[in-house]
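Participant: no FASTA, just this:
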């Protein structure tokens, strides 16, 4: 069969047939083969905030379907190396990210190697909002778990790059993105603090977010989100803890009611007073 604008091939009997398409059908066929047909493409937009957000406003990145609690992943680190650097030699727990090109890696292990490296910029009107990236990690981690004189060495120099890179001139105690990431999450959906906006945001105000999409979550079917939230004297808004408390309290109330009904129906018999310890002693005398 031979088509206009296509190739030709002989039939089994050696004859050829000719078929000519109309110009309209030719244009439609071309659009189909080039995937130019009209289609409905949903545009995802963030929800509107109808409330005033008072500074400080915390920026979190959220990852879904990311199992930081996997046994091999959690064990692939060296806490003593994070504190003492190259002075600590035994980094066998960091496999498979223990050495690269015959040299040790600081910080070693899969957790540091897979460091999250997306970045965000927030624009209000014509000016960019400042984001404070300091003091986002726990003070105890900065002062007691990451060395003040330990600097990255031979990090992300292998053939396979996992995530973000570290500035080799800055000690680990000041690399707060790494410190936040190294505190692994217990659930596959988690949030980690990215920075703090120290300006108020009014209701219905439009904030433009420029996202640098560096971190590959598509290979394992993960999802990424960005969350802006405030906190009060009780902390940030987290519905999971409240629902867990309500579910646990309701369960214990039901159990107590059940035990009360069982006690009313089948009360426990009272003990014989003659078997009390002091009565036995008097009877023996």
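Facilitator: Nice, thanks for sending it over. Small disclaimer: the values here were computed from a predicted structure and weren't measured.

Participant: drop to CA atoms for contacts and neighbour counts, all remaining ones
Facilitator: Noted.

Participant: After the lengthiest helix in the chain, which helix or strand is next? Please name it.
Facilitator: In the chain, assigned by DSSP state H, the helix with the most residues is helix 239-265. Sequence-wise, the next helix or strand beyond helix 239-265 is helix 277-284, with elements assigned using DSSP states H and E.

Participant: Sort out which residues of stretch 48-66 are buried, please.
Facilitator: Residues 53, 56-64, 66 are the ones in stretch 48-66 that count as buried (16 or more other CA atoms under 10 Å).

Participant: Nearest to residue 226 among the residues you listed?
Facilitator: When those are compared for distance to residue 226 (CA to CA), residue 61 comes out closest, at 4.6 Å.

Participant: from what I can see that closest one touches residue 215, true?
Facilitator: No - Residue 61 is beyond contact range of residue 215, at 11.5 Å (criterion: CA atoms under 8 Å).

Participant: Check this structure and tell me which residue is nearest its centre.
Facilitator: Nearest to the geometric centre of the chain sits residue 63, at 2.8 Å (CA atoms, centre = their mean).

Participant: which residues touch the nearest residue to it once chain neighbours are set aside?
Facilitator: The shortest distance from residue 63 to any residue other than its chain neighbours is 4.9 Å, reached at residue 224 (CA to CA, 6 or more residues apart in numbering). Listed by CA atoms under 8 Å, 6 or more residues apart in numbering, the contact set of residue 224 reads 61-64, 217.

Participant: Put this next to the previous one:
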């Protein structure tokens, strides 16, 4: 190896060892810092959040007031938020009967765990109003379906109800995976986009689900939300909120900004340290055996 080749190899080695791992570590630190800061500053979009579980405690229906300080341009999205609720456990995730949700009535019912039959699910009437056989397999069954957050909302201003549609609020890729089996034997329409949104598990204990879309501007002023409480004992220890916002499917900035930063940042730091250690050892071997 001549002197020119040796010089080129040394330059490449120094750049790789001193630049790339350090750059990865710095990028990781920046992402972590950005993820932490994103939780303490306001995200640049309009949203209004109001807690209602305390107001509606021990009630079948209740009314809450919402103040819209400035005009919100359409489309405006209506979501609910739940905290202290865990969709990310193995038991919860593994109880989702995907074959049944895809329209297959012949599936392994052991997936449904203790919420298998209509009786165990606490369901008596079908979507079409027919009586459900209590010993039959519930459609759908499982912990995720049992804990479906099915409170109903209506938004009113000056005595007039504002239309909230549930069409187009679920991802198309999700809608393709849900198929009804027999509405006379189902306690819920499995193709309902509100149900579809719920059945996509959240990785965090506090999350938001899109409930509807308002295809008109909301003028500033006082609004009331009529709430019909239909959730079961799965929500006894949770906090529940209603939200108006204008950022569509990405209704939770934690999932969009904070979580990716806090996941990718540590990975880059670890990868950078491993890279630095590996090439540091290789450099020592090169010097020891005098490769150049």
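Facilitator: Arrived safely. Only a predicted model underlies this, so the values are computations on that prediction, with no experimental measurement involved.

Participant: Can you pull the TM-score for these?
Facilitator: Aligned and superposed, the two chains score 0.60 in TM-score terms (TM-score structural alignment, normalised by the length of the first structure); 209 aligned residues with a CA RMSD of 3.9 Å.

Participant: The residue nearest to residue 63 of the first structure maps to what in the second structure?
Facilitator: Residue 224 of the first structure is assigned residue 240 in the second structure as its aligned equivalent, the criterion being TM-score structural alignment.

Participant: for residue 107 of the first structure, same thing?
Facilitator: The pairwise alignment with the second structure assigns residue 107 of the first structure to residue 140, based on TM-score structural alignment.

Participant: what's around that match, how many residues?
Facilitator: Around residue 140 of the second structure there are 30 other residues, counting by other CA atoms under 10 Å.

Participant: do the one 10 residues further on as well
Facilitator: Burial of residue 150 of the second structure is recorded as 15 neighbouring residues (other CA under 10 Å).

Participant: quick one: what's aligned to it in the first structure?
Facilitator: Applying TM-score structural alignment, one finds that residue 150 of the second structure aligns to residue 117 in the first structure.

Participant: Alignment lookup: residue 70 of the first structure to the second structure.
Facilitator: Taking TM-score structural alignment, residue 70 of the first structure has residue 89 as its aligned residue in the second structure.

Participant: ok, how many other residues are close to that match?
Facilitator: 12.

Participant: if we can go back for a sec, hmm, which of the contacts of residue 224 of the first structure are common to the second structure?
Facilitator: The subset of those whose aligned counterparts are also in contact in the second structure, taking both residues aligned by TM-score structural alignment, their matches' CA atoms under 8 Å, comprises 61-64.

Participant: Among those, name the ones in strands.
Facilitator: Mapping these onto strands (DSSP state E) picks out 61-64.

Participant: Distance to residue 172 of the first structure for those - can I get that in JSON lines?
Facilitator: Formatted as JSON lines, the entries for those read as follows, by distance: CA to CA, whole Å:
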{"residue": "61", "distance to residue 172 of the first structure": "21"}
{"residue": "62", "distance to residue 172 of the first structure": "23"}
{"residue": "63", "distance to residue 172 of the first structure": "24"}
{"residue": "64", "distance to residue 172 of the first structure": "27"}
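
Participant: and the gap between residue 150 of the second structure and residue 48 of the second structure?
Facilitator: 21 Å (CA to CA, to the nearest Å).

Participant: actually residue 33 of the second structure, not the one I typed
Facilitator: 26 Å.

Participant: Next: residue 16 of the second structure.
Facilitator: Using CA to CA, one obtains 49 Å as the distance from residue 16 of the second structure to residue 48 of the second structure.

Participant: got the residue ranges for the helices in the stretch 51-200 of the first structure?
Facilitator: Using DSSP state H, counting those that start in this stretch, the helices found in the stretch 51-200 of the first structure span residues 71-75, 79-84, 110-113, 139-144, 176-182.

Participant: Of all these, which one is nearest residue 133 of the first structure?
Facilitator: Of all the helices of the stretch 51-200 of the first structure, it is helix 176-182 that lies closest to residue 133 of the first structure, at 7.9 Å by CA to CA.

Participant: pretty sure residue 105 of the second structure contacts residue 179?
Facilitator: No - because the distance of 10.7 Å does not satisfy CA under 8 Å, residue 105 of the second structure is recorded as not touching residue 179.

Participant: mind listing what the residue nearest to residue 237 of the first structure when sequence neighbours are not counted touches?
Facilitator: Distances taken as CA to CA, 6+ apart put residue 231 closest to residue 237 of the first structure, at 6.8 Å, once the chain neighbours are dropped. Residues in contact with residue 231 of the first structure, defined by CA under 8 Å, 6+ apart, are 56-57, 237.
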